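[1] coords please:
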Amino acid sequence: MKTCLIVDDSKVIRKVARHILETLDFTVAEAVDGRDALMQCRASLPDVILLDWNMPVMSGIEFLRALGTEPMAQRPKVVFCTTENGMAHIRTAIEAGADEYVMKPFDRETLQSKLQIVGVA
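    The predicted structure is shown next:
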């Protein structure tokens, strides 16, 4: 079974994403910010990370850059999931190591499509 770490400071978004991912047969873990996510990744790398941009403590982009410096056998796929839709944000996310980008709000079909694009669904 594939694993996904949902990184979002919104409990509602984490709950919705968890429900969708579990229906797609993922084992799901949650993190409330980038620092929490980085600690979880150091303990056990997921197959894919669903990552919010705007969070307290450590933002999604800060987390992504920090993850890139971590020693790991295989880097997890990263799907940015955010309300930020400007081309500059998308370019910044991709340059920092994101594999895909999905806009909030999202539905099951959209998320499944993005997971298929990155090769984990």
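
[2] contacts, neighbours, all on C-alpha from now
    Fine.

[3] got a list of what the residue nearest the centre of the chain touches?
    Nearest to the mean C-alpha position of the chain, by CA atoms, centre = their mean, lies Leu50 at 1.9 Å. By CA atoms under 8 Å, 6 or more residues apart in numbering, Leu50 lies in contact with Cys4, Leu5, Ile6, Val7, Val78, Val79, Phe80, Cys81.

[4] so what's Thr110 closest to, chain neighbours aside?
    In space, Thr110 comes closest to Val102 once its chain neighbours are excluded; the distance is 7.7 Å by CA to CA, 6 or more residues apart in numbering.

[5] Before we compare anything, build this one as well:
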Amino acid sequence: MQRLMIADSSDVVRKVGKRILTELGFVVVEAGTAAEARSRCQSDLPALLIVDASLDGALDLIRGVRSMPNGKGVRIFYCVIEADLKKMMLGKRAGANDFLLKPFDRKILTSVFAGLAVAA
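    The predicted model follows:
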């Protein structure tokens, strides 16, 4: 099973995301802050990482993960509330691979992640 981390300050978003993604076959780890996410990544790097753009230190978290050994192999999804090109470009420059629009639901997470769970 692939390991996936959700870094989001919202307990509800993390809980809902974890429930859906666990059903898809991921081992899901949660982090409520960028510092917590970075610390968890240092001890056990996930295959996939969802980072909320509104999380304090989100861009530094992405850059930090990219600088870790094997950090270039992590697939990072930058989660934005609207298709804000400026914010998306900042995420891309920091090292995000892809984007998720928030709020996400079962349909969105399944369409994006179902194939990634099977690919493991």
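
[6] Superposed, how do the two chains score by TM?
    TM-score for the superposed pair, counting by TM-score structural alignment, normalised by the length of structure 2: 0.87. Supporting figures: 117 aligned residues with a CA RMSD of 1.7 Å.

[7] And the residue nearest to Thr110 of structure 1, what's its match in structure 2?
    Using TM-score structural alignment as the criterion, Val102 of structure 1 maps onto Leu100 of structure 2.

[8] Can you verify Tyr101 of structure 1 is assigned to a strand?
    Yes: counting by DSSP: H, G, I helix; E, B strand; the rest coil, Tyr101 of structure 1 is found in a strand.

[9] from memory it sits against Lys77, does it?
    No: look at Tyr101 of structure 1 against Lys77 with CA atoms under 8 Å: they stay out of range, at 11.2 Å.

[10] Count the residues that sit near the aligned partner of Asp84 of structure 2 in structure 1.
    Counting by TM-score structural alignment, Asp84 of structure 2 corresponds to Gly86 in structure 1. Using other CA atoms under 10 Å, Gly86 of structure 1 has 9 neighbouring residues.

[11] all helices in structure 2, in order from the N-terminus.
    According to DSSP state H, structure 2 carries its helices in the segments 11-23, 34-43, 58-67, 85-94, 106-118.

[12] quick one: buried residues of the fourth one?
    For helix 85-94 of structure 2, the neighbour count (16 or more other CA atoms under 10 Å) marks Met88, Gly91, Lys92, Ala94 as buried.

[13] Pick the one among the residues you listed closest to Ser39 of structure 2.
    Ala94 (18.2 Å; CA to CA).
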